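Colleague: sequence-free structure coming up:
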């Protein structure tokens, strides 16, 4: 309800009133129509263009729209009327997006639900009553969870809609009707409120973010957010409106940066939206593994928390190139991103990155407790106005009125201040307000101070709901030992005594909400939600070996490192990171040293001990006699912690073939015989046995979607011309695809390029997703495809060793050249590659 309170208005100096008016005075035409109608226009413009990709399918705009129109028709046939609320209970992926568009196409309000489990069941059970929904759209395989009330109509989209599905004419609208109703979670998995957003509000926000990012038809947007998050609307509907394609991440990959980085590289992602917590995880992953960002990535939209300037600098350094960073804020959560700041540079005196200013047609005010406008630099609560304050038909509001203009405003949970340059800074939220000496202090200052400590990766300070005192949760950088006492000593010289935490926890990970934000409410409720830190004792740095061979290699590696790091001279034991080297530069050093000096570098060891001595010492160790069996360093994740339990000795003899299996990263300049290559490929052929077709490895539902493609280098295989081929498993034949087919070394990651250049041939395992998507295993199509490729890789490795061949597995590369090289279809997906040849030293 709109508040009837009208506090006494306190006027500001004229220049500050003009500044506030300028900040909120940007006006632009609001796109006419609805999300679905403008989406339909994008489909008509390019029906054969790719609209979405997920881990198991590639969907064109035309096929996507067939599903939209068909489900909209189902809704109409079921008696659903425009304005009705429809629950969306579909697993993450392209079908979820298609179902959401169909709900809007039928003129209804879409109400996305989180999946069962993970503390969401209470909210799901109450969703029909709380949201006023009478229909749920679900998915085959999901319809049994939960049991919906009898008065709720359950619809399941058809998997293969007819080509000429009847269209549903959407009701005429100026965009003011409700489009989405988003749940705002409360503790115990319930819903605190349902926030409604009109087509008009969402179109304005999506097009403004698209404009600032420069989103267009050449872009591929990684969709990581859950459907009940406002960010998901930008990742999906925003991309559709701009003509870009969407790359849908799997539900269980949302908080795993390694997984979505690999997907981003495979699918050529150009734009992604990351919360500040996800950015922290990404930066930690890059520093720990040396894993590169996708070369295609050009823009990152950061949201969902305060942004430390150091995070932006670290991201730019990891990219090693120009990368657009847009800092975006949803004043009312969950909701669209309506406050933006283009981070072009980071000032030395910034404590945090400002959130910027509202987009066109939106307004943002800093008001005091009495709801008077706050002067510049004075902290107050943030209120959102403009389109966000407009009433949404059939959706109750929670607005108050502006004391001077009388416009409707939405109160936010954020506290901030206006700077003289017209930018707004967020300085805290409800969880950071601590009562002290009859007033309130802001614990965000403590967080900011903790983030300036060089050993801190992530820090959150909240007011404990248990005792009302400040509690700090600090995640150190990898490999750093940090104590609460150290941090408290550090803070005493940087913050007021009132801001010192009563308790400081050193943690391994912080709890996250489903959309990837730090769950501050959970932290305030108690410390049992954090992941404890497991400290691994540091491994001593190996000493540099001595001798003439050592000196020779030291000089060669030093010359390469000096060139890459632009340093005149480097001592063997000098820490390369102290000289300014980044983890990405260390990975490049490993690749160049391998290519130019013939030294295989253990990248993980180099990242742990970044010295030239480690590179040379590790290489010389491989040239020395093999260590005695009892001195071999164990590898893998075997459960040695169970050795105290009773055992049963199997008394078996190890298969000698285990010792012959190895990964070859260097190949001799010698051609492979056609007979050896034929034997290798023959491991993947099929035969007729007892009236059935049999392979040497299993496949889900007997679908065998993984196909083998071959690329031969000039002179690589005796009696076989260079070019690209398809291996036909039933015919045991190579089918010529492109006699001039070739692949640039740049298509492979830098660390694999030397091996690719030396290889005589390379194999590419490609999944034909159409073969498995129509089986009973469709929901796990990609998982089973990867499993099958793994079985094939193991088999190929074993057969290669038996025929004197070596293979180098490659899991990530630029796949854009592959469709033309191997005549692939829209539903063919790269899974794995193997570089092959005669191993160096065995020729």
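Modeller: Okay, I see it. Note that the structure is a prediction, hence the values are computed from the model and not measured.

Colleague: going forward, measure contacts between C-alpha atoms and count neighbours the same way
Modeller: Fine.

Colleague: residue nearest the centroid of the protein?
Modeller: Centroid-nearest residue in the chain, with CA atoms, centre = their mean: residue 260, separated by 4.3 Å.

Colleague: where along the stretch 101-250 of the chain do the helices fall?
Modeller: Applying DSSP state H, counting those that start in this stretch to the stretch 101-250 of the chain gives helices spanning 121-131, 199-213, 230-233, 239-242.

Colleague: buried residues in the second one?
Modeller: Buried positions in helix 199-213, judged by neighbour count with 16 or more other CA atoms under 10 Å: 199-210, 213.

Colleague: then this one, side by side with the first:
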């Protein structure tokens, strides 16, 4: 359809206005993407018309008069509310072009977070105008009386499309009293269906205002389309029965069914279910004698090995909960965590006991030497499902570690769902890559044994050793791996470079969780073994191991991210804005997780922090966890993770998806993996810095070549200031890429 002619209003340049007074508000932070055109051709603009029913104009006039405003002012205020719903900021500006009986005028309107009602916002419009800026969002209204005879008048204030424009909306009325809004936008800049949903919300809001609805006096309007909310309700319909028992008690049933089947496999030793159960009872019995009971914490400070699995099961058998601590932490941190956990009992290994700097007053027991001769007979469980199973300390933004308290019921809920989805059974072997201070280890330790399979434990090593993992996977017939992307990429790179793909011939399922799944990794894994099913999973420690999952099919070569998926059993995910209101599809917001059974109890001995993060949200009517993770709902009901709330990046006014730059770098044949971070050394002037690991010794990484490569794919605002080659990416204690180490920032 050809573009309609437009009239450039007086006082405006062809860029819809130039010149500012004071400090104008920035444009709304809408869910747009960076322009990808590299040639001189103009963008293709889309068009959507949304007329209201007849008589809406007259209703608006009458209702607006009762609040001391005009219908035109109400329309402008309503448009601002729609922008607010699709924007991630409360304060923003847009250009308003008005064609009236006195000609065409223009002003820059602002919407801020003052908490006023829509009626009060409309009253302030006359005083809010400043000389118009070159805003990429323009509302044009032509609402004066039609020409004699009622002939339909072509809009005279419709803005001309421009290369950097994002949205133009032309509002008119006809002789029937219908109000028509024509929305126009560059197709390449908007995700599918986003503008159409905004247009529908605007029409619906005008009709409700014309009926003098409660929206006039509402401080916050709920404009997310009902069909989107209904789809999310279906996505969150995850209620299912919670399995019975405790986290460690499924071993009892496996002992009855298959006492001689392998339960724990290491390079040097295999424990049957009968042996695991007997040693677990020895540890549990001795700990009970020393005062372990429900609600108490027993620290486990151990390297990987069969003893570690026995220790974790043994603590739960005693009735207490375990708190895992990496034996490699500095002495001061070890003392601090033991003191904070009030853990007077510690399970460790003799080689660690000899070298660790233990604080006074701590009773240590070595699993490899101190339990010989202890009765290994059955122990009757003494705790309930709602008693603590473990407390995992994670880094806190304030510098104080926070202990996430998880009960048996919450962990069981997640492990049972994983086993059900994947069909885990006695033939499965799970490679335990995660350290026990990372909550993915809960599945390694208790999930596979609940299904009757075996956990395969690598040898302890100060550094990741993918060669050892591959050999162990081959020897133990590993079928399942749950790990963060960085460890999976190391394994894939080793198998690719060494020609050892046959070592994972029995592997059938891989779940990446705890970090962002690179778009290239699923196909790399399937190239090594076509039988492998790849899943993207996630969920913070506060949502009990895993709470969301996505089966990864074919990955579009143009994709910049892989969906996080949909909520798992008894979990519900809400994406909320700063006002704790639902965000529309495509609009980023903070993930809030709700569950009656699948949330942590809170933070160990920290009521203030617990209250801040676990709270009831008005309108949801349920306790939720505010995760700090940013995501958006996609139109099919999937969630897409966007990073941390405190790691949002905006460069030169453009919202940047770091994953998009990383994906582009990974397409270069010399790059095996890439990470992009925002360096905020200079306040308010973040710089993008890229770090890459080479694909092989024979492929040099040349920064200038990579910059040229990126320049052919990305707009200038997304190009890193520098590109640094690393031998390997720095990892934190949980095996995740340590992005803060790359920026030089403090640990979190």
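Modeller: Great, that's in hand. Bear in mind the structure is a predicted one, so any value in this text is a computation, not a measurement.

Colleague: select, out of the helices of the stretch 101-250 of the first structure, the one closest to residue 6 of the first structure.
Modeller: Closest to residue 6 of the first structure of the helices of the stretch 101-250 of the first structure is helix 199-213 (CA to CA; 26.7 Å).

Colleague: where does the closest one end up in the second structure?
Modeller: Under TM-score structural alignment, helix 199-213 of the first structure corresponds to residues 408-422 of the second structure.

Colleague: re earlier: ok, now which ones touch the residue nearest to the centre of the first structure?
Modeller: By CA atoms under 8 Å, 6 or more residues apart in numbering, residue 260 of the first structure lies in contact with 249, 253, 254.

Colleague: looking at the second structure, which of the residues you listed still make contact?
Modeller: Contacts conserved in the second structure for the contacts of residue 260 of the first structure, using both residues aligned by TM-score structural alignment, their matches' CA atoms under 8 Å: residue 249.

Colleague: just the buried members of the contacts of residue 260 of the first structure?
Modeller: The neighbour count (16+ other CA under 10 Å) marks 249, 254 as buried among the contacts of residue 260 of the first structure.

Colleague: look up the closest residue to the aligned partner of residue 374 of the first structure in the second structure, ignoring the ones flanking it.
Modeller: Aligned by TM-score structural alignment, residue 374 of the first structure pairs with residue 583 of the second structure. Distances taken as CA to CA, 6 or more residues apart in numbering put residue 576 closest to residue 583 of the second structure, at 5.4 Å, once the chain neighbours are dropped.

Colleague: likewise residue 407 of the first structure?
Modeller: The nearest residue in space to residue 407 of the first structure (CA to CA, 6+ apart) is residue 401, at 5.4 Å.

Colleague: if we can go back for a sec, mean deviation (superposed) between the match of helix 199-213 of the first structure and the first structure, please.
Modeller: Once fitted to the first structure, stretch 408-422 of the second structure is off its aligned match by 1.1 Å on average (mean CA distance after the TM-score superposition for the first structure).

Colleague: which of the helices of the stretch 101-250 of the first structure sits closest to residue 596 of the first structure?
Modeller: helix 199-213 (39.9 Å).

Colleague: and stretch 757-770 of the first structure, which stretch of the second structure?
Modeller: Using TM-score structural alignment, stretch 757-770 of the first structure corresponds to no residues of the second structure.

Colleague: now do the same end-to-end measure for that stretch.
Modeller: Using CA to CA, to the nearest Å, the end-to-end distance of stretch 757-770 of the first structure comes out at 33 Å.

Colleague: tell me, how many residues neighbour the match of residue 374 of the first structure?
Modeller: 27 (other CA atoms under 10 Å).

Colleague: swap in the one 4 residues further on?
Modeller: Residue 587 of the second structure has 24 neighbours, counted by other CA under 10 Å.

Colleague: from what I can see it touches residue 632, true?
Modeller: Yes - counting by CA atoms under 8 Å, residue 632 is a contact partner of residue 587 of the second structure at 5.6 Å.

Colleague: thinking again about what came up before, which one of the helices of the stretch 101-250 of the first structure lies nearest to residue 266 of the first structure?
Modeller: That would be helix 239-242 among those, by CA to CA, at 18.8 Å.

Colleague: which elements pack onto that closest one?
Modeller: On a contact count with 3 or more CA pairs under 8 Å, 6 or more residues apart in numbering; DSSP states H and E, helix 239-242 of the first structure meets helix 35-45, helix 199-213, strand 245-248.

Colleague: for these, give me TSV that also has distance to residue 382 of the first structure.
Modeller: Shown next, in TSV, are these (distance: least, CA to CA, whole Å):
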stretch	distance to residue 382 of the first structure
helix 35-45	28
helix 199-213	18
strand 245-248	33
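
Colleague: which one of those lies nearest to residue 723 of the first structure?
Modeller: Ranking those by proximity to residue 723 of the first structure (CA to CA) places strand 245-248 first, at 30.8 Å.

Colleague: tell me where the stretch 601-748 of the second structure has strands.
Modeller: Listed in chain order, the strands of the stretch 601-748 of the second structure (DSSP state E, counting those that start in this stretch) span 602-603, 614-616, 623-633, 639-644, 649-651, 654-656, 671-679, 687-694, 722-726.

Colleague: so what touches the shortest one?
Modeller: Contact with strand 602-603 of the second structure is made by 402, 403, 404, 405, 406, 542, 609, 610, 614, as judged by CA under 8 Å, 6+ apart.

Colleague: can you tell me how far the counterpart of the last one in the first structure is from residue 386 of the first structure?
Modeller: Residue 614 of the second structure maps onto residue 399 of the first structure when the alignment is built from TM-score structural alignment. Distance check for residue 399 of the first structure against residue 386 of the first structure: by CA to CA, it reads 12 Å.

Colleague: overlap in contacts, these two.
Modeller: With CA under 8 Å, 6+ apart, residue 399 of the first structure and residue 386 have common neighbours 408, 409.

Colleague: ends of stretch 9-28 of the first structure, how far apart?
Modeller: This stretch, stretch 9-28 of the first structure, spans 29 Å end to end (CA to CA).

Colleague: for stretch 492-501 of the first structure, that is, sorry about that
Modeller: First-to-last residue span, stretch 492-501 of the first structure, CA to CA: 10 Å.

Colleague: same question, stretch 323-343 of the first structure
Modeller: End-to-end distance of stretch 323-343 of the first structure: 10 Å, with CA to CA as the criterion.
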